[in-house]
Structure formats: structure tokens, C-alpha cells
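Novice: Sequence plus predicted model, see below.
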Amino acid sequence: MLARVVRANFAQLPNKELAFFEYKRKLEFDEYSGLTATIFGATGFMGFYIGKVIGAMGSDIIFPHNHAYIFSDNGMDFDDQDLIERMVKHSDVVINLLGPRCDLKRYEQFEYINIKVAKRLALACKRNERIKRFIHFSAAAAAEDSPSLDFRSKHFGEQEVLSIYPQATILKPCPVFGLNDHFAFSMYNQAHHIYGRNVIFSDLQAVKQPIEVRDVAQAVKNVLRLEESKGKTYYLGGPYQHTMKEIIEIMYNYYYQEPMPLNFPKELATKIATHRFMLPWKYFNHELIVKEDLQEVVPAGALATRDLLIKPASFRQGIAEVQPEARPWKPSLKD
């Protein structure tokens, strides 16, 4: 059976040529969910994995995007509320994976994608009686006093979503790792651009609780299965907590390489990254500098992956997914 992509009501939108990524891999389904899911931000890192899991349930999937901005989550015209409502008109499930890119510097830019657009999506779900579930992604470190513009705006965004659509399920992942991620994979690639070194802006004592991307996708699937997850907030984290120093050591031990950190003063790096003439770079930007020194763990007593019946993989177990071809050889244990 082939997973289908719904195209209804998108064929004749004036001046807005919308297209879809078609998921055409032949699958053998054990079930047919009968759901139609619209995934906003599916062109990002987690979209492929989540779309694959939901498609394997026997669901129809809509990946709305604009050809002109095929690699940017916020390239579409989200100021058009009617367009958003037409995207979700025939959907049973709506998932919001939208988030800012590294080229943003001002709070107003983060506020737009994390708060204003999230409100419009929640409003579209509220007006559509067919929609059964709305899943909104935030962050485990989201807080109103966070020095990160991303985390601060995500906190207010999830509050706005719940005020409009109280039945929404909020998922707050810790750093997510996997192929093409913005965490471990990004650190590995940074070393290739800076002569084998990783730029360090802190003492690397900040504690993280990384979770593998396939476990995040499984969490979305289980949320759809569990009716009691409506209106609840879940923190998604791995089984262990590590300092940033431990994470770097685990990663480079897997690659049989010696980590070579390059210490850079945080104050100076922040000034350079926020300068108006500084071109933003994936491996050197304001949010990267700030987030390195922030705790990202599951709070004690909060609903977590265990409440979604998931036993996540550890960072050591899942590191092969980050850069599988980067392990060139395996040392012999023989004398």
C-alpha cells in the first residue's frame, strides 16, 4: 500500500504555488489509521522522521511548503490566516514543527515564528471541528527569563497555544540528535570547517539530556494513540544526563579521534555574533553561543518519555546515527 498525499483545495491558489513532498515508498501496513496529518515545518530536521512514522501508520500526510523557500521553515506566507485554514481543512491531526533559523538576531524575528505563527495555527485548529489533535513543539529549556531569544519566545508561544486551544499537546524536547541535527552533527561538521577544532564558549559544565530523533518521532505516534495526552505537556529527554564536556568526549571516542577544543571568550563572541555586519553562520551565531551554557534537562516530576511508554536510546547508543560514515576504522583488540 502506498502512503498518499492529499492535494485537495491547493490546486488553484492565486500567486501561491504550493507543492508537496510525496512519500511514495512502498510500505506494508499492519494497520490503517485513517488519519490525515498536516505537518508544518516538515522540511526541517525532525520532519522526515515524524512524517515517516505517521505515514507508516497508514495515514495521509500533507507537507505544505513553497518552492521558493524549500529549505526555510518560515518562507511561506503565514500572515494569511485563510491560507493556513485551507491547509488544515481536511486534516485530523496538525503538528507544528516550525522554528527559527540561525540567521535571526532580533527578538521580534523569534517572536514572529514562535508566537504569532503558533497562535495562527492554534486558531485554525480551533475553527476546524474535524481536527482531533494539535501537537505543538516547544523546548525543554523554554522559560520567560531565558537569555536565549529562541527559548524565551517558545515559552510564550506555548502559553498562547494553550490559551486558544486547551486540548493541544505540548512536546518539549531536550537537544535532539540524529543525522543532520543541530546538536551533535553540527558540532562534528563545525570541526571540518575550523581545521578539526570545535569552538568553545563556556566551561562545558552545562548539563544536557539528549534524545535520539527516532524516539521523538515515536513520542508523536504514541501521543496520537493515547487519548489522555490531550491538553498535557511532555518533556522528551534521553535516559541519561551529560555535561557538554562528556557529550563531546563520547562523540569523539566513537569516531576514534581526539577532541581539540578552541576556547573563545563568550563576551567577545556574543558581540561579534550580534553585530549588524556579521553574517550569521550555522556554526557561529548568537543562539549557539548562548545555548551552550544552558541546562536542558527534564524537570523532576514532569511528564516525560516514560509516560508515553517509550524507553529512549542513550547518547552512546544513538551516536552512530549522527555521522555513520565518520568511523573510518576499528582498532584491533589483539596483541
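Specialist: Great, that's in hand. Numbers count the residues shown, from 1 in each chain.
Novice: Please make it C-alpha for all contacts and neighbour counts, starting now.
Specialist: Noted.
Novice: what are the ranges of the helices in the stretch 151-300 of the chain?
Specialist: When secondary structure is read from DSSP state H, counting those that start in this stretch, the stretch 151-300 of the chain shows helices at 184-193, 213-225, 244-254, 266-274, 286-291.
Novice: Below is structure B, check it against A:
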Amino acid sequence: MKPFKLFVISSFLVLSACGSDNSTNSESSRIASSGFVPADSPSPPLLISEQELDAAMQCSEGFGSDSGRAVLLVPGATQTVESNFSWNYIPAFDEAGIPWCAVDLPNSNTGELQASSEYITHAIRKMFRTTNTKIAIVGFSQGGVMPRWSLKFFPDTRDMVEDMIGIAAANHGLIETSLLCATPVIGCITSFTQIAVAAKWLDALNAGGETLPGIDYTQVYTRTDDVAIPNFDEENGVSSLRTGEGNKVNIATQDVCLTNTADHFLVGSSDAVGYAIVSDALSHPGVASLERLKAQVPALCLTPFMPGVDPLSFPINFATKMMSTFAQSVALQPKSTEEPPLRCYAGGMC
């Protein structure tokens, strides 16, 4: 989509959401800019039709009114549910009897993030209302960051989520996308402009605290990540969550198995240690426990693949699903030459 057209559409949506009460709009912008969004604040309306939001969701056969807690899977940037999860987490959850839903985001999750987050917000609400039970969220890379936007700016979702689990999440921005998007003539896929270091979208998300009370945040990262960099430690890493009132833990795969060498895409798709951390968080109250995980050593460290991954078909699945979709998305998805404006509710112009 051309930048001017994107700007016009974004501006129209902002004005539609804000209404005509200038004092109310100003207050909304001020609160959002400060980073403080009270739990009792009204959530902004979703601008995408319910029919379109429903069509983006898919759920397991075991998901329903009596399924208990379910997991929402959110794919990473450049990925779809099929490419990211169909050959690993989905079969693993099915085998373990864990009900799940997953959501495909526009343009293989390369579209404008404020619009894409509406799909996640809708999925949270629909899953909670179906099961009447708080859900867990598991997201990879950019998909591990985006649900935090829903939780912050759509406050009603906070009482619907128990666990927020990010795998190699870009919580503090990606240096690579900053460099990739630096050439204004060429541009880059839209979400890359918003997940770059110092992007307005990311600054709005992290302002006022990265976590919220009442939600358990488990962040899985690898020190050998080649995309979310640097990720050498908890104090300075791209993936770690360090502020806010939420119950939180950041665990590197190397904290469990010192010799683990999973990179960005492997930790989010096939790595046994990464999955073990996710599974521990899902299986126990609160966040994942390093002490419980270390009790699985050395057997865990000698396990080459997570449950759900077929060792024989792994090379083909990894190449033709995850990496092929990544390459095609970077090359073919619509480009932007500048970051889209923040919406009114997030501190943008009203």
C-alpha cells in the first residue's frame, strides 16, 4: 500500500475512533502518552468487522465451553499459523490434550500492528467468553510482543488472561529492522517500522511499565539469538521484561542447558528446551520455574526436538514452512517508507 494512502486510511480510522469531543480526545491522548491506562478505562472500539476477525481464528477440536483453560497461539512476523505452528506446537498441544486457538494476522503478520492487534484482542475475548476461563497466550518473536498491546490499551482483556508467554520476543525492539527500514526510498514491511528500536509503537507499548498486575509473564530467550539481539542477559536483553507490576520471569535456554545453541527461529519452532520452559509455565500456577526445569536435566538437554516435531520431516518443514514464508514475506509483502501514526487511544493525534 502506498504511504500516502496508508496515511489517509490511518487518519480516517483515528478520527472515527476518537469522535468529536475534543476534551475527551485530549484526555485520552494525555493518559496514553503517560503510559498509564487504568484498568477501569473503557476499551476503544474495534474497527475491523467481527466477521473478518472470526475468519482469522482457528481452534482445536477440543476447544469449547467445557474445555477449561485454552492457549492462544500468535505467530511471529512474516509467519502464519501454518508456517509457524502446524508442525510443532499444534501437534504437541493436541497430543497433550491442551485446547488451543490460533490467529492469522494480516499479510503474514507484517501489517500495521495497531490493526493487527485487534485480531488478538478479539481472539482473547472470544476464547474467554467461550470457556469462561482465563486463557494463556504463547507468542513467537513479534507475536510475543503484540498481545501486550491488547492487554495495555484494551483493559477489559486483562481479566481474561492468566499467562503471557513470549518466545524470543522483541520486547525492546530490533536493531535489524531499524537498519532495514533506514532507506526511505525502498521502505520495509510495515510492522518492521513499528518493532524497530525507538519506534513510536514500541515506545507507547513500554511506557509506564512493561507488565500488568494479575498476569504471569514468562519470557523465553536464547543467548544465541541471531534476530532479537543483543540477548546475552536478563538485565539488557531485547526479550526480557523488567518493569511493571506483573509477576514475571525471564529464562534463557542456556540457564537450563548451558550448551543449548538454538537460534531465533529454532527456539520458536523446534527447540526442546524452549518448549520445556513454555510447558512448565502452562503446567503450573504462576511463571515458569528454573528450579523445576533443572530437575529435568540432563535428559532434557539431550533431547533434539520438542514434542510434536517429526525428526524425519523437520528439515523439510523448517525450510518450506517457516523459512520459506519468512523469505517470501520480506520480499513480497507491502512496504512502508515511514512508521504509521499512533492512534488516538495510544497517544497519537486526535
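Specialist: Noted; the coordinates are in hand. All of these numbers come straight from a predicted model, not from anything done at the bench.
Novice: For the two chains, what TM-score is obtained?
Specialist: After superposition, the two chains reach a TM-score (TM-score structural alignment, normalised by the length of the first structure) of 0.41; 209 aligned residues with a C-alpha RMSD of 5.5 Å.
Novice: For Ala19 of the first structure, which of the helices of the stretch 151-300 of the first structure is the nearest?
Specialist: Taking C-alpha to C-alpha, helix 213-225 is the member of those nearest to Ala19 of the first structure, at 23.5 Å.
Novice: Identify each buried residue in that closest one, please.
Specialist: Of the residues in helix 213-225 of the first structure, those buried under the neighbour-count criterion (16 or more other C-alpha atoms under 10 Å) are 213-224.
Novice: any idea which of the residues you listed is closest to Ile95 of the first structure?
Specialist: Val220 (9.0 Å).
Novice: how about that closest one, what does it touch?
Specialist: 50, 135 (C-alpha atoms under 8 Å, 6 or more residues apart in numbering).
Novice: same thing but 10 Å
Specialist: Taking C-alpha atoms under 10 Å, 6 or more residues apart in numbering as the criterion, Val220 of the first structure is in contact with 50-51, 53-54, 95, 135, 169, 171, 214, 308.
Novice: Distance of it relative to Arg214 of the first structure?
Specialist: Distance check for Val220 of the first structure against Arg214 of the first structure: by C-alpha to C-alpha, to the nearest Å, it reads 10 Å.
Novice: Quick one: closest of the helices of the stretch 151-300 of the first structure to Ile61 of the first structure.
Specialist: With C-alpha to C-alpha as the measure, helix 213-225 is the member of the helices of the stretch 151-300 of the first structure nearest Ile61 of the first structure (13.5 Å).
Novice: was I right about Asp280 of the second structure contacting Lys294?
Specialist: No: with contact defined as C-alpha atoms under 10 Å, Asp280 of the second structure and Lys294 do not form a contacting pair (11.2 Å).
Novice: Looking at these two, which one has more neighbours?
Specialist: Counted by other C-alpha atoms under 10 Å, Asp280 of the second structure and Lys294 do not tie: Asp280 has more neighbours, with 18 against 14.
Novice: hang on, the earlier thing: for Phe151 of the first structure, which of the helices of the stretch 151-300 of the first structure is the nearest?
Specialist: Judged by C-alpha to C-alpha, the one of the helices of the stretch 151-300 of the first structure that comes nearest to Phe151 of the first structure is helix 286-291, at 9.0 Å.
Novice: Strands - which of the contacts of Val220 of the first structure land there?
Specialist: Of the contacts of Val220 of the first structure, the ones assigned to strands by DSSP state E are 95, 135, 169, 171.
Novice: so what does the regular element (helix or strand) spanning Ala32 of the second structure touch, helix or strand wise?
Specialist: The secondary structure element spanning Ala32 of the second structure is helix 22-34 (assigned by DSSP states H and E). Helix 22-34 of the second structure is packed against helix 3-18, helix 200-206, with contacts defined by 3 or more C-alpha pairs under 10 Å, 6 or more residues apart in numbering; DSSP states H and E.
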